[in-house]
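Chemist: sequence? don't have it. structure:
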């Protein structure tokens, strides 16, 4: 992929008197695209990830049905003078109120002065960064001539994953959506058909997951399943499997055979202890080849042949949150609030 964005740094002294800004969902969506964020992550993860510190996230149970999570991170690099924290609430009973179960906000500070710079909708931020991490990995792991994308799950992350994967694989011309509730898959397909920018791409819903998986060149999964949905025996030669949904040892979106057949890569080392597909993986004959940063730096080889099956498992990280928030904030300064001086 081409080198990514070149965002100027904000001068701490020049912004000392500027009040913190709030970046809404609509504004955030106007500032970045999946393609631009993929490029930004590709160019910033290798040089900056080692300078970003992100301790284990804090998780607090509020009630049996609700929890509160804090995900802090900070950079010691002068090229990334930020401290950030993502605050997340999870209420499993919200579906009865027709509300999302997860709400989040990201707060950004200047690490040189401690000044609060911005807060932004981290629900949208998380959707973008999660999808873009998957697509960035796919650009190294999937076949360049991939034509069929299978989307397993039709929740809020699904359209972002579809758009991000389309951004890195121009030959994808058929998108098949599967969901346990087929009506949700059909509704997503209808929405995508109405959007512009997908000329030449066919969207369809399929009630048979097995048939869809057998056709998929890229299979992206974003579910909360605790039962393996994708079976390794059904993956065709050359397929790339992208696993996004699981983040606890009880959750898993594919079986061990899928992990054993493929060369497995992860977004970060926490995947081995958080994701059900990988917990105890070594004992089950699954080998993790390496991480996303190593792929980008080409310290490890991605796809080695046209017939090889590849697997990418992500669980998310505060490092990517901070880099994504950096891009959103600096894009805001450039385009919305030019009165904030830029070096």
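Modeler: Yep, that arrived. Computed from a prediction, not measured in an experiment: that's the story for all the values here.
Chemist: contacts and neighbour counts: CA atoms only from here.
Modeler: Will do.
Chemist: I'd guessed residue 332 sits against residue 31; true?
Modeler: Yes: with contact defined as CA atoms under 8 Å, residue 332 counts as touching residue 31 (6.7 Å).
Chemist: longest helix in the chain, by residue count?
Modeler: helix 122-141 (DSSP state H).
Chemist: could you say what helices and strands that helix packs with?
Modeler: The elements that helix 122-141 packs onto, with contact taken as 3 or more CA pairs under 8 Å, 6 or more residues apart in numbering; DSSP states H and E, are helix 25-31, helix 34-48, strand 102-110, helix 158-168, strand 240-243, helix 292-297, strand 310-313, helix 318-335.
Chemist: In terms of secondary structure, what does the first one contact?
Modeler: Going back to what we said before, that points to helix 25-31. Secondary elements touching helix 25-31 (3+ CA pairs under 8 Å, 6+ apart): strand 116-121, helix 122-141, helix 318-335.
Chemist: So which of the ones you listed is nearest residue 233?
Modeler: helix 122-141 (19.5 Å; CA to CA).
Chemist: continuing past the closest one, what's the next helix or strand?
Modeler: Once helix 122-141 ends, the next helix or strand along the chain (criterion: DSSP states H and E) is strand 148-152.
Chemist: next, the one to line up against it:
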């Protein structure tokens, strides 16, 4: 069994290749049953969440025979401990014999595949002439979101907003060092109005993005709000946008879309398509002026595809 650290993944993966692999996995050959989602109460701090996300490839899959599972813990209280909120481990196994091939840093794998999935959706949902990207949030996932989006569109400007301005300044400096024209902002409303693409990766429990701020032609990417008590965009944003999701789990899990359906703000029919359907040819953006919204709750198919890519690019043989 091989072990892959976060540094190993950063050396091995790149967004253009990973996005292609995710698109291929979404077209078929991968199976992911409903994930296990367990709340864990902890006195005196926010509720934690324990997730198990299994997936495997079918016999006819072009990817080969693999299976795997990601174990994820989300502990919001870790922010007060200066520890990561999300930690995880991915176990990749042979789909032929069941033997364990690799243990992979699940937190970093999640960063890469989450950002790549949003960028894949952006290929279908953003205007080709998008020039201004806004990153909302400055946590561990945020730099991956910026780099992934920048791999599918040529952005002249990248604005960064965070509820703590010093976090936005640090992220903007890091992105600038990586070659992006990134600058921090403290005026979220103005930044939203100026952006072509808005990507949110936060732990917000109240909406940050107001629907009345949105203008025709924008794309709103929502990857935070992992349970129905959390929100990144308000009801008006849901009403105004043409909505797309990563998988059908987003209809019942996570904030924003699932919360909107649960609260009667929108009906399930308001969701136009999921990411697999987009990758199989379903229409995405139809007009230059429509507002598109993509809600991601994470998919085990994405984890497995990313893990297989790590294994192969590191010289691992097909089982």
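Modeler: Arrived safely, thanks for sending. This structure is a prediction, so every number in the text was calculated from the model and none was measured.
Chemist: Overlay them and tell me the TM-score.
Modeler: Once superposed, chain against chain, the TM-score is 0.92 (TM-score structural alignment, normalised by the length of structure 2); 310 aligned residues with a CA RMSD of 1.8 Å.
Chemist: ok, back up a step: which stretch of structure 2 lines up against the longest helix of structure 1?
Modeler: Counting by TM-score structural alignment, helix 122-141 of structure 1 lines up with residues 106-125 of structure 2.
Chemist: That stretch vs structure 1, average distance?
Modeler: Mean deviation of stretch 106-125 of structure 2 relative to structure 1 after superposition (mean CA distance after the TM-score superposition for structure 1): 0.4 Å.
Chemist: Tell me how far that stretch lies from the chain's centre.
Modeler: Per CA atoms, centre = their mean, to the nearest Å, the displacement of stretch 106-125 of structure 2 from the mean C-alpha position of its chain is 5 Å.
Chemist: Same check on stretch 139-149 of structure 1?
Modeler: Counting by CA atoms, centre = their mean, stretch 139-149 of structure 1 comes out at 17 Å from the chain centroid.
Chemist: Quick check: buried residues in it?
Modeler: 139, 140, 141, 142, 143, 144, 146, 147, 148, 149 (16 or more other CA atoms under 10 Å).
Chemist: farthest pair in those residues?
Modeler: 140 and 148 (16.9 Å).
Chemist: Can you tell me the element residue 280 of structure 1 falls in?
Modeler: Using DSSP H and E, no helix or strand contains residue 280 of structure 1.
Chemist: From residue 258 of structure 1, how far off is it?
Modeler: 15 Å (CA to CA, to the nearest Å).
Chemist: ok, those two, which is more surrounded?
Modeler: Taking neighbours as other CA atoms under 10 Å, residue 280 of structure 1 and residue 258 compare with residue 258 leading, 24 against 14.
Chemist: The corresponding residue of structure 2 for the more buried one and residue 293 of structure 2: what is the separation?
Modeler: Under the alignment (TM-score structural alignment), residue 258 of structure 1 pairs with residue 237 of structure 2. The gap separating residue 237 of structure 2 from residue 293 of structure 2 is 9 Å, by CA to CA.
Chemist: Residues in contact with both of the two, list them for me.
Modeler: Contact criterion CA atoms under 8 Å, 6 or more residues apart in numbering; residues shared by residue 237 of structure 2 and residue 293: none found.
Chemist: wait, doesn't residue 160 of structure 2 sit right on residue 181?
Modeler: No: applying CA under 8 Å as the test, residue 160 of structure 2 and residue 181 come out as separate, 10.7 Å apart.
Chemist: In what element of secondary structure is the match of residue 258 of structure 1 found?
Modeler: helix 235-240.
Chemist: Show me the contact partners of that helix.
Modeler: So helix 235-240 of structure 2 is contacted by 209, 210, 211, 212, 214, 256, 257, 260, 265, 266, 291, 293 (CA under 8 Å, 6+ apart).
Chemist: Past it, which element shows up next along the chain?
Modeler: Immediately after helix 235-240 of structure 2, counting by DSSP H and E, sits strand 242-245.
Chemist: Once aligned, what mean separation remains between that next one and structure 1?
Modeler: Mean for strand 242-245 of structure 2 is 0.4 Å (mean CA distance after the TM-score superposition for structure 1).
Chemist: For the stretch 151-300 of structure 2, just list every one of the strands.
Modeler: Applying DSSP state E, counting those that start in this stretch to the stretch 151-300 of structure 2 gives strands spanning 157-161, 182-184, 197-200, 219-222, 242-245, 271-274, 292-295.
Chemist: Understood, closing this out.
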